[in-house]
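>>> Predicted model and sequence follow; I will ask about them next.
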Amino acid sequence: MPPRPLIIDCDPGVDDAIALLLAFASPAEFDLLGITTVAGNVPLALTAANARRICHLAQRTDVPVYAGCPRPLLRSLVTAEDIHGSTGLGEGWLPEPTMPLQPQHAVAFLIEQLTTAAAPITLATLGPLTNLAVALIQCPAIAGGIDQVVMMGGSLGPGNVTPAAEFNLYVDPHAAKVVVEAGLPLTMLGLDVTHQVLTTPDRLAALENLGTPVGKAAAKLLRPYGQSECDSRSDPSRNRHSLAAPPLHDPCVIAYLLRPDLFTGRPMRLAVETEGTLCLGRTVANAYPSPTTPANATVIETADAEGIYALLTERLGKL
């Protein structure tokens, strides 16, 4: 089969960076048309620079990077430097990018690609959904050019930024509501799934032992990210979910596109809470859709962590 046309919308972010590397390492499966960035884990200027840093690391400066929305639709921006470091990629050891940022706005790029593509395009969304929501608002016809949207976001259980909400949807719940209600072929990989894919010491060592610049960089990125995400020794409040090791969120989206057999899920009726204060950004999934409330998403529930890490390690060994 020909490579799948793919656009990755992201907010790099350590786990976004690993997801980008996995996509770069899979040229037979993906025709990567571009990377769009949004404010999320860190502000927009940093996410746009970080995406280009990862392009340089993977020697994929042929993939264009577009900067998008600098803030959520209605709310003030919430960021996560406490998890991803002051730059979004740890403490700034990757060099400044020299490849140019594309002059076109990410939203304009999405609209152009989705209205002119010869074949429908898959969207992998790894951050807040602001760019896609604005594109849908400006040009609803883009829905016809979307093959599927696979998003990292939401949770069937507790959140990770509030008791109710996962970070990506909490940052811009109104954008998430636009996307969820747009009638798109949508797949959600939430915290329930990503908390099954843990960066254990053995898995981290396997990446480092690749001995390649990319393998060593991936391990170097993940090591401090892991300590801040899941270190109950220095700060018990960090390990809210009693995880044995830190979870790897965004690469699950790319792994799902490569190997859907590593995951299980089912159709559900998905909604996003935007009116409440205690539950703002909460994903509410009805596992029992009906004719009056039909399913509007496939919600992934389980993941084969060993298979996903084997895939990640094998692919990054090719870069």
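Great, that's in hand. Remember, predicted model here, so these are calculated numbers, not experimental data.
>>> Going by C-alpha atoms from here, please, whenever you check contacts or count neighbours.
Fine.
>>> ok, A143 to T115 distance?
9 Å (C-alpha to C-alpha, to the nearest Å).
>>> P158 too?
37 Å.
>>> residue boundaries of the helices in the chain?
Under the criterion DSSP state H, the chain contains helices at 14-24, 44-57, 81-84, 106-116, 130-138, 167-171, 173-180, 191-194, 201-208, 213-229, 251-258, 305-316.
>>> Looking at the ones you listed, which is nearest to L33?
Among those, the nearest to L33 by C-alpha to C-alpha is helix 106-116 (8.6 Å).
>>> next one: the closest one to chain centre, how far?
19 Å (C-alpha atoms, centre = their mean, to the nearest Å).
>>> And for the nearest residue to R282 once chain neighbours are set aside, the neighbour number?
Nearest non-adjacent residue to R282, counting by C-alpha to C-alpha, 6 or more residues apart in numbering: A165, 4.6 Å away. Residues lying near A165 (other C-alpha atoms under 10 Å) number 28.
>>> Need the winner for burial among the helices of the chain.
Ranked by mean neighbour count under mean count of other C-alpha atoms under 10 Å, the helices of the chain are led by helix 167-171, which reaches a mean of 29.
>>> Chain neighbours aside, what residue packs nearest to N168?
P128 (4.5 Å).
>>> Test my guess that the one you found contacts G40.
Yes: assessed by C-alpha atoms under 8 Å, P128 is found in contact with G40 at 6.2 Å.
>>> Pasting the second one now:
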Amino acid sequence: MAQKIIIDTDPGQDDAVAILLALASPELDVLGLTAVAGNVPLSLTEANARRICELAGRSDLPVHAGCDRPMAGDLVTAEHVHGQTGLDGIALPDPTMPLADGHAVDFIIDTLRREEPGSVTLVPIGPLTNIATAFERAPDIVSRVARVVLMGGAYFEVGNITPAAEFNIYVDPEAAAIVFASGVPLTVASLDVTHRALTSREWVEAMRSLPNRCGPAVAGWTDFFERYDREKYGSLGAPLHDPCAIAWLIRPELFEGREINVEIETEGRFTRGMTVADWWRVTGRDANALFLREVDRDALFALLSDRIATLP
């Protein structure tokens, strides 16, 4: 049976590629998308989520708007990476499919209470505000979650928004602390693995040449997205962060990692939002996450190519 998932997202070009991968994969049953403020404000992330669904021919999917700010503090966004719309690189029309009724947090709670315990995986690829709020509001759902598979954090690569913190965790470290302490099985697609998933010109041009609308859209997003990483890191391509979380659900054998303890720094003057990953198991704290570090890059991009080619 296909794995039932809810994608919690703040699109974002790499979020968009992740959503397309999920919608193209028969191994996954996407129950809905929940939007959160992150890369850009909520008014843009919820509209972008609907644009992506329409691009993929899935206007039947419910898209719920969620939290418009972190649990504590002010919202930090990333227009410097993703552009003013969050999906700069191609022009997409305004979505015609409506937002689904109800708040994203209520959708998460209601879905987990309705479905069989252990049958729904949550896939947050943005800040963890919606997930943590649902856990706080309805503690009974925590034991019903099969797993949380998230993109966020770093250890060896350290930070991409501050010297110590990865963006998704930094935006709402209080929410991340709740999720990491929840006891739900966690898989963490960190910067350590996503920075090994770099695009190439050959792959981007192959996307552009696909005789559908999704392939050229991916190429346009990647053209825009790559410029930031070329300028910052001197890399030849851009890391497709969020697709790694989806790919792990489909082909976990492509990845290597370690079960370790991860704590979230919420108070440090210089380290707020840091994922304190006990990679070498020196603290004696119990493992609470499968922390991914390696990926078969060529197999990952072959999977993306194969699946995106099946979309409209």
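Happy to help now that I have it. Model, not experiment: these values are computed from the prediction.
>>> And the closest residue to P173 of the second structure other than its chain neighbours, how far from R293 of the second structure?
Among residues not flanking P173 of the second structure along the chain, G273 sits closest, at 5.0 Å (C-alpha to C-alpha, 6+ apart). Distance check for G273 of the second structure against R293 of the second structure: by C-alpha to C-alpha, it reads 19 Å.
>>> Of the two, give the one with the bigger neighbour count.
G273 (29 against 22).
>>> Please report the distance of the one residue sitting closest to the centre of the first structure from T313 of the first structure.
Closest to where the C-alpha atoms of the first structure average out (C-alpha atoms, centre = their mean) is L126, at 1.7 Å. Separation of L126 of the first structure from T313 of the first structure (C-alpha to C-alpha) stands at 20 Å.
>>> A39 of the first structure matches what in the second structure?
Alignment note (TM-score structural alignment): A39 of the first structure maps to A37 of the second structure.
>>> related to what we said a few turns ago, wouldn't the residue nearest to R282 of the first structure be in contact with T283 here?
Yes: the pair A165 of the first structure / T283 is scored as a contact, 7.2 Å apart, by C-alpha under 8 Å.
>>> list residues touching both of the two?
154-155 (C-alpha atoms under 8 Å, 6 or more residues apart in numbering).
>>> could you measure I137 of the first structure against D172 of the first structure, distance?
Taken as C-alpha to C-alpha, the span from I137 of the first structure to D172 of the first structure is 15 Å.
>>> can you check L44 of the first structure too?
Per C-alpha to C-alpha, L44 of the first structure is found 14 Å from D172 of the first structure.
>>> next one: W93 of the first structure
Look at W93 of the first structure and D172 of the first structure: by C-alpha to C-alpha, they are 29 Å apart.
>>> Could you do E314 of the first structure as well?
34 Å.
>>> Translate L77 of the first structure into the numbering of the second structure.
Mapped onto the second structure by TM-score structural alignment, L77 of the first structure lines up with L75.
>>> Assess the claim that its match and V171 are in contact.
Yes: contact criterion C-alpha under 8 Å: L75 of the second structure and V171 qualify, at 6.6 Å.
>>> What range does the longest strand along the first structure cover in the second structure?
The single longest strand within the first structure, with elements called by DSSP state E, is strand 263-272. Aligned by TM-score structural alignment, strand 263-272 of the first structure falls on residues 255-264 of the second structure.
>>> quick one on the thing from earlier: looking at W93 and D172 of the first structure, which has the bigger crowd around it?
Set W93 of the first structure next to D172 and count neighbours by other C-alpha under 10 Å: D172 wins out with 27 against 11.
>>> need the contact list for the spatially closest residue to the more buried one that is not a sequence neighbour.
Spatial nearest neighbour of D172 of the first structure, excluding adjacent residues (C-alpha to C-alpha, 6+ apart): P72 at 5.2 Å. Taking C-alpha under 8 Å, 6+ apart, we find P72 of the first structure in contact with 39, 128, 130, 171-172, 175.
>>> neighbours around the match of L77 of the first structure, how many?
Counted with other C-alpha under 10 Å, L75 of the second structure comes out at 16.
>>> For the nearest residue to it once chain neighbours are set aside, give me its contacts.
Using C-alpha to C-alpha, 6+ apart and skipping the chain neighbours, the partner closest in space to L75 of the second structure is R69 (5.4 Å). Contacts for R69 of the second structure (C-alpha under 8 Å, 6+ apart) come out as 37, 75, 129.
>>> neighbours of G268 of the second structure, just the number please.
G268 of the second structure: 9 surrounding residues under other C-alpha under 10 Å.
>>> got it, and E115 of the second structure?
13.
>>> how about it, what's its partner in the first structure?
Aligned partner of E115 of the second structure by TM-score structural alignment: A117.
>>> Just want to check the distance between the residue nearest to that match when sequence neighbours are not counted and L44 of the first structure.
Ranked by C-alpha to C-alpha, 6+ apart and with sequence neighbours excluded, the top spatial neighbour of A117 of the first structure is G145, at 6.9 Å. According to C-alpha to C-alpha, G145 of the first structure stands 26 Å off from L44 of the first structure.
>>> again with A310 of the first structure
Between A310 of the first structure and L44 of the first structure the distance is 32 Å, computed by C-alpha to C-alpha.
>>> ok, now which ones touch the closest residue in space to V42 of the first structure that isn't next to it in sequence?
Spatial nearest neighbour of V42 of the first structure, excluding adjacent residues (C-alpha to C-alpha, 6+ apart): T79 at 5.2 Å. T79 of the first structure makes contacts with 39-43, 171, as judged by C-alpha under 8 Å, 6+ apart.
>>> and what of T87 of the first structure?
Each residue near T87 of the first structure by C-alpha under 8 Å, 6+ apart is listed here: 42, 46, 81.
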